[in-house]
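# next input, structure requested:
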Amino acid sequence: MERLQKILAQAGVASRRKCEELIQAGSVEVNGVVVTELGTKADPDQDIITVKGRPIKTEKKIYLMMNKPKGVITSASDPEGRKIVSDYLKGVKERVYPVGRLDYDTEGLLLLTNDGEFANLLTHPKHHVPKTYVATVKGVPHGTELDKLKKGIVLEDGITAPAEVEYKDVDPDGKESVIQITIYEGRNRQVRRMFEAISHPVIRLKRIAFGDLLLQNLKRGLTRPLTKDEINRLIQLAKSDNTKKKRTGRGS
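Sure, this is the predicted structure:
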């Protein structure tokens, strides 16, 4: 169930404020009954909603996982003419948008949807949904340096929440190493800034998990729909209290 003005706005009837005016003017009916009270809730999948006698068209909810390539922008357009994620969604008729962001130089798991409530649930700071990355960094950080990331490290916008960090591989000549890191926040370029703070800049960065959803073998540039079980698990994770222990601070 959602607020009627929100349903109308999502269906493209008008802006949220204009939809509120339509409701107050008596132009909206739900199952044949005129509704004038703001905040009235309805189910767009079950109820017949009309505006001035015409039924609204509601979009089918879409939930996608994408393996975003490096060098792709997670926005609707780019003034510099660079590739954007929608360039890879040729078979998707509905308009979808990213759940959070991956910066231009970061690749890996990106969620896309047209469900604003779902997107907000997963990205709202109070929910602290974990996101896991594999970072190739310059040099080999000492254990004491990684401990700083595990406990929380001071950045220009405050101390980070504790992260989970582990070595995955080390180059024999010590020029670079591969480290897996799980964070519980969503600050801009956070993982890169965390490693810069311990003087081991990121060379390559890939997100491999969002909550318990894994990228696995999805090929670069391709998308696949989430299953109902995956959607429900993400929702339950965001609503659960299992990350409260990480909330001592405020993803890529």
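# contacts, neighbours, all on C-alpha from now
Fine.
# residues touching Arg207, list them.
Thr106, Glu107, Gly108, Leu109, Lys131, Thr132, Tyr133, Val134, Leu215 (C-alpha atoms under 8 Å, 6 or more residues apart in numbering).
# ugh, typo on my part, it should be Phe118
Phe118 neighbours (C-alpha under 8 Å, 6+ apart): Ile235.
# and if we set it to 7 Å?
Shown in contact with Phe118 (C-alpha atoms under 7 Å, 6 or more residues apart in numbering): no residues.
# so how far is Asp169 from it?
35 Å (C-alpha to C-alpha, to the nearest Å).
# this one next, for a side-by-side:
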Amino acid sequence: MASMATSSPISFAASFFKIKAFPLSPRFFPIRTLRCSVSSSSEPLEFDISFAPPKPKPASTRGGVSPQQLFIPWIVRGDDGTLKLQSQPPARLIHSLAIDATTQNPKKKEKSKKKQTQATSSSATASSSASASSPPPQSVPKLSKAARRFYNENFKEPPQRLSKVLAAAGVASRRTSEELIFDGKVTVNGILCNTPQTRVDPSRDIIYVNGNRIPKKLPPKVYFALNKPKGYICSSGEKEVKSVISLFDEYMASWDKRNPGTPKPRLFTVGRLDVATTGLIIVTNDGDFAQQLSHPSSSLPKEYITTVVGDIHKRHLMAISEGTIVEGVHCVPDLVELMPKQHDIPRARLRIVVHEGRNHEVRELVKNAGLVVHSLKRVRIGGFRLPSDLGLGKHAELKQSELKVLGWKR
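Now for the predicted structure:
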């Protein structure tokens, strides 16, 4: 409580605030109660101005008259220029607020009205459908521009080279697809295309090869680990020798039952193993994946188990460790180790790890040391090892965790 006495409450308020009109509140005024008294000829008149609901007070003993209480007072300058206190806001302020409320943001009000009408119409249709005991139709949500942009940047594949699209569609290998394009057997949107580097989108562009249209939906990417048996080659050029892709004939025959309406993938091997070498080889239809794994910059270690004829001595191990020239490049193995003998395997075995992956590299290393290879088997690529329960000629689909172990980065 703070008490202040002046000659006039109006002059006191004018000297204290010095404004025309200002609504007071507890956050603007530092005190909660202000008592002003005015001395007149008859008896003083007191104003008890409170900024919060006052506590019950006893009646004043001065003249037996209770003080007048004004809650949240307004100090307004009248038409005559004098200031006065009143408990209600001025009429001019109320009138201006009403005008602002009617003229502010008319578009938002229109949108809110439209939403209300739509909500009422949808509720009406829902009630009518419920009365007819039939479920309401489900409307497809419309995605925003930001959502569509995020999908296109992160999930939708960008336009690709024409030769790559033809290879992914299963027409032929990428090299053969380029030959088809050069021969004038491919059209894009009704126009003959002779450039394999042309960027196309199979979901939008109309592509024909030899009069047959390429489907809009490309086959999904598949990845397999195959235990290659002896006598199979990794290419399909020679008809006299079986290809490792023929080991997937049963899988491809049941493709339509497992994936109805989806085109069949065109499988090929990642890298090669010669016809006499067995063991792990990756089979896929993803060209980018194959390029990354087989490129020399990946430097993926490849582990082989070599069975040799005769005994192995220290000089043989030293000669293999020093390396040899393969395809004009001096290749040095990462590891050479003599494996312990087993009762069921009478011949000596070597564990050799290389990262170059050149043609016949392990065989050349063993041959340069003066040894004869009896059998050769690849058991590991990168961090992925051939499963022990995967029989010869059998394949297993790779999981995402196994692809990461191989070093695949999408």
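# kindly provide the TM-score of these chains.
Once superposed, chain against chain, the TM-score is 0.74 (TM-score structural alignment, normalised by the length of structure 1); 221 aligned residues with a C-alpha RMSD of 3.3 Å.
# the equivalent of Glu303 of structure 2 over in structure 1 - how many residues pack around it?
Per TM-score structural alignment, the equivalent position to Glu303 of structure 2 in structure 1 is Thr132. For Thr132 of structure 1, the count of nearby residues is 26 (other C-alpha atoms under 10 Å).
# distance-wise, check the closest residue to Thr132 of structure 1 other than its chain neighbours relative to Val165 of structure 1.
Leaving aside its sequence neighbours, Thr132 of structure 1 sits nearest to Thr182 (C-alpha to C-alpha, 6 or more residues apart in numbering; 4.2 Å). With the distance defined as C-alpha to C-alpha, Thr182 of structure 1 ends up 7 Å from Val165 of structure 1.
# of those two, who's got more company?
With neighbours defined as other C-alpha under 10 Å, Thr182 of structure 1 and Val165 compare such that Thr182 has more, 23 against 20.
# geometric centre of structure 2: which residue is closest?
In structure 2, the C-alpha nearest the mean C-alpha coordinate belongs to Asn154, at 5.6 Å (C-alpha atoms, centre = their mean).
# for it, give me its contacts.
Counting by C-alpha under 7 Å, 6+ apart, Asn154 of structure 2 makes contact with nothing.
# so the match of Glu303 of structure 2 sits in a strand?
Yes - counting by DSSP: H, G, I helix; E, B strand; the rest coil, Thr132 of structure 1 is located in a strand.
# quick one: it and Ile181 touch, right?
Yes - the criterion here is C-alpha atoms under 7 Å, and Thr132 of structure 1 meets it with Ile181 at 5.7 Å.
# strands of the stretch 101-250 of structure 1, start to end?
Under the criterion DSSP state E, counting those that start in this stretch, strands of the stretch 101-250 of structure 1 are mapped to 106-113, 131-138, 154-155, 158-159, 164-170, 176-183, 202-210, 213-214, 223-225.
# of all these, which one is nearest Asp87 of structure 1?
For those, the distance to Asp87 of structure 1 is smallest for strand 223-225, at 11.7 Å, taking C-alpha to C-alpha.
# which stretch of helix or strand covers Tyr251 of structure 2?
Tyr251 of structure 2 belongs to helix 249-253 when elements are defined using DSSP states H and E.
# so which elements touch that helix?
Packed against helix 249-253 of structure 2, as judged by 3 or more C-alpha pairs under 7 Å, 6 or more residues apart in numbering; DSSP states H and E, are no other helices or strands.
# and the contacts of that helix?
Under C-alpha under 7 Å, 6+ apart, the answer for helix 249-253 of structure 2 is an empty list.
# return the set of buried residues in it.
Using 16 or more other C-alpha atoms under 10 Å as the test for burial, helix 249-253 of structure 2 gives Met252.
# try stretch 184-203 of structure 1
184-187, 190-195, 197-198, 200-202.
# just tell me the aligned range of that stretch in structure 2.
So stretch 184-203 of structure 1 sits over residues 355-374 in structure 2, by TM-score structural alignment.
# matching residues in structure 1 for the top helix by length along structure 2?
Assignment by DSSP state H gives helix 106-131 as the longest helix of structure 2. Helix 106-131 of structure 2 corresponds to no residues in structure 1, going by TM-score structural alignment.
# list the contacts of the closest residue to Phe195 of structure 1 other than its chain neighbours.
Closest residue in space to Phe195 of structure 1, ignoring its immediate chain neighbours: Pro201 at 5.5 Å, by C-alpha to C-alpha, 6+ apart. Counting by C-alpha under 7 Å, 6+ apart, Pro201 of structure 1 touches Val137, Lys138, Arg192, Phe195.
# and Pro201 of structure 1, how far is that from Glu166 of structure 1?
Pro201 of structure 1 is 16 Å from Glu166 of structure 1, by C-alpha to C-alpha.
# and if you look at Leu213 of structure 1?
19 Å.
# in what helix or strand does the alignment partner in structure 2 of Ile49 of structure 1 lie?
The alignment partner of Ile49 of structure 1 in structure 2, by TM-score structural alignment, is Arg204. Using DSSP H and E, Arg204 of structure 2 falls within no helix or strand.
# Arg204 of structure 2: how many residues sit nearby?
10.
# helix, strand or coil: sort out the nearest residue to it once chain neighbours are set aside for me.
The shortest distance from Arg204 of structure 2 to any non-neighbouring residue, by C-alpha to C-alpha, 6+ apart, is to Lys216 (7.4 Å). Under three-state DSSP, the three-state class of Lys216 of structure 2 is coil.
# neighbours of Lys216 of structure 2, how many?
Neighbours around Lys216 of structure 2, by other C-alpha under 10 Å: 15.
# now Ile181 of structure 1: closest residue in space, sequence neighbours ignored.
Distances taken as C-alpha to C-alpha, 6+ apart place Val165 nearest to Ile181 of structure 1, at 4.5 Å, with adjacent residues excluded.
# now swap in Asp105 of structure 1 and tell me
Lys70 (5.0 Å).
# map the one you found across to structure 2 for me.
Under TM-score structural alignment, Lys70 of structure 1 pairs with Lys230 in structure 2.
# residue contacts, the closest residue in space to Arg77 of structure 2 that isn't next to it in sequence?
Nearest residue to Arg77 of structure 2, sequence neighbours excluded (C-alpha to C-alpha, 6+ apart): Leu83, at 4.3 Å. Leu83 of structure 2 sits next to Ile10, Ala14, Ile75, Val76, Arg77 when contact means C-alpha under 7 Å, 6+ apart.
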